[in-house]
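Student: structure of the sequence below:
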Amino acid sequence: MSLFVRLADWQTDRDAIRSIRQKVFVDEQQVPPELEWDELEASAQHFLVYHENKPIGTGRLTDGGKIGRMAILKEARGLGAGLELLRRICKFAALSGQKNVYLNAQVQAIPFYERAGFASAGEEFMEAGIPHMRMERTLNEKEPCANLDDWNR
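Tutor: Here you go, the predicted model:
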């Protein structure tokens, strides 16, 4: 089992990113398409996670350290892909100078994010008809890769 996370670009990787998010958020979780796609797509740093050379997950980091749109295909859950993706996004954020990151976690996923070092902050709220909680994490000085060349290790 080999997992690989790479930086992705909205312009060149749009089909893979959209396919994963369509299946997970729109089809599986019934998020209205007009809420799934936003004006931040082009400016966000996207990530793709692969298993056996097939894209199985995606996530993004927007300005201000917000992690979002994390999605792993249903058939690929349980492989550790979500945790590896989150770990790599945090490494990239730290390398980019972020001291803290945050995300809006679906309530059912809070234990997953807690295992990754995130803590709940604030009250539960609804987003796209799904209960969420803001979660935050301070990034460790040892978090970043030495440089971007280390990304493909």
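Student: hey, let's count contacts and neighbours off CA atoms from now on
Tutor: Fine.
Student: give me the contact list for stretch 95-112.
Tutor: Stretch 95-112 has contacts (CA atoms under 8 Å, 6 or more residues apart in numbering) with 64-68, 90, 93, 113, 120, 124, 130-140, 143-145, 147.
Student: and the residue nearest to residue 42 when sequence neighbours are not counted, how far is that from residue 131?
Tutor: Using CA to CA, 6 or more residues apart in numbering and skipping the chain neighbours, the partner closest in space to residue 42 is residue 10 (5.8 Å). Separation of residue 10 from residue 131 (CA to CA, to the nearest Å): 27 Å.
Student: pick out whichever of those two has more residues nearby.
Tutor: Neighbours per residue, other CA atoms under 10 Å: of residue 10 and residue 131, the larger number sits with residue 10, 18 against 14.
Student: thought the more buried one was touching residue 37?
Tutor: No - with contacts counted by CA atoms under 8 Å, residue 10 stays clear of residue 37, the gap being 11.7 Å.
Student: pull out the buried residues from the contacts of stretch 95-112.
Tutor: In these, burial by neighbour count holds for 65-68, 90, 93, 113, 120, 132-137, 139, 144, counting by 16 or more other CA atoms under 10 Å.
Student: now, those that are in helices?
Tutor: If you go by DSSP state H, these have 90, 93, 113 in helices.
Student: which among the residues you listed gets closest to residue 43?
Tutor: Comparing these against residue 43 with CA to CA picks out residue 93 as the nearest, at 14.6 Å.
Student: any buried residues in stretch 14-30, and which?
Tutor: For stretch 14-30, the neighbour count (16+ other CA under 10 Å) marks 16, 17, 20, 21, 22, 23, 24, 25, 26 as buried.
Student: to compare against the first, here's the next sequence to fold:
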Amino acid sequence: MSLFVRLADWQTDRDAIRGIRQKVFVEEQQVPADLEWDELEESAQHFLIYQSNKAIGTGRLTGGGKIGRMAILKDARGNGAGLELLNRICKFARVSGQKNVYLNAQVHAVPFYQKAGFAVTGEEFMEADIPHVRMDLTLNDQEPSENADDWNR
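Tutor: A predicted model of the protein is given here:
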């Protein structure tokens, strides 16, 4: 089973992105739809992860290095897709010049993000009636062979 992460565009990939987030956040986690979709959709850099040519997950990177809206379809969890997606988003952020990234993690997912090197840096708070904490990661220096333009090939 091979996993593939690619850059996604809100305009052209909206149906895939919305479909995944609708299933994971709105239906599974009961996040109100009006909280799921925001004004950052069009300006964010979105990502899609595929398994066997099927989009199984998504995430986004917004201004200031904030990673968000990480979602993997329920039947695709447990195969490393979430970690692969997160690593690729961090790599993109790094080659794009970000020195740090952060996210608001659901408390139950803290061990997952810690495995990727993130550290809890804030107090617990509620978002969409789900407990969250802020987590930060300092990115390693860019490898000389990497370039943000490589993502567009």
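Student: quick check: the two most widely separated of the buried ones among the contacts of stretch 95-112 of structure 1?
Tutor: Pairwise distances across these (CA to CA) peak at 27.9 Å, for the pair 132 and 144.
Student: one step back: want to throw the ones in helices among the buried ones among the contacts of stretch 95-112 of structure 1 into CSV with distance to residue 101 of structure 1?
Tutor: Formatted as CSV, these follow (distance: CA to CA, whole Å):
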residue, distance to residue 101 of structure 1
90, 7
93, 7
113, 12
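Student: ok, these vs residue 32 of structure 1, which is closest?
Tutor: Closest approach to residue 32 of structure 1 among those (CA to CA): residue 113, at 24.3 Å.
Student: helices of structure 2, residue ranges please.
Tutor: Counting by DSSP H, the helices of structure 2 are 10-21, 33-36, 81-95, 110-115.
Student: quick one: which of those helices is nearest residue 45 of structure 2?
Tutor: Closest approach to residue 45 of structure 2 among the helices of structure 2 (CA to CA): helix 10-21, 8.1 Å.
Student: show residues contacting that closest one.
Tutor: Contacts to helix 10-21 of structure 2, defined as CA under 8 Å, 6+ apart, come from residues 41, 42, 46, 48, 55, 56, 57, 58, 69, 71, 72, 73.
Student: out of those residues, who has the most neighbours?
Tutor: When neighbours are counted by other CA under 10 Å, residue 58 leads these with 30 neighbours.
Student: excluding its backbone neighbours, what's nearest it?
Tutor: Nearest one to residue 58 of structure 2, counting by CA to CA, 6+ apart, is residue 48 at 4.5 Å.
Student: please report how far the nearest residue to residue 60 of structure 1 once chain neighbours are set aside lies from residue 115 of structure 1.
Tutor: Of all residues not flanking residue 60 of structure 1 in the chain, residue 46 sits nearest, at 4.2 Å (CA to CA, 6+ apart). From residue 46 of structure 1 across to residue 115 of structure 1, the span is 22 Å (CA to CA).
Student: on that earlier part again, my guess is the residue nearest to residue 58 of structure 2 contacts residue 69, does it?
Tutor: No - at 11.3 Å, residue 48 of structure 2 does not count as touching residue 69 under the criterion of CA under 8 Å.
Student: where do the contact lists of these two overlap?
Tutor: The contact sets of residue 48 of structure 2 and residue 69 overlap at 58, 59 (CA under 8 Å, 6+ apart).
Student: quick check: the residue nearest in space to the middle of structure 2 vs residue 85 of structure 2, distance?
Tutor: When CA atoms, centre = their mean is applied to structure 2, the residue found nearest the centroid is residue 59 (2.9 Å). As judged by CA to CA, residue 59 of structure 2 and residue 85 of structure 2 stand 8 Å apart.
Student: and if you look at residue 144 of structure 2?
Tutor: Distance from residue 144 of structure 2 to residue 85 of structure 2, by CA to CA: 22 Å.
Student: and what of residue 63 of structure 2?
Tutor: Taking CA to CA, one finds residue 63 of structure 2 at 18 Å from residue 85 of structure 2.
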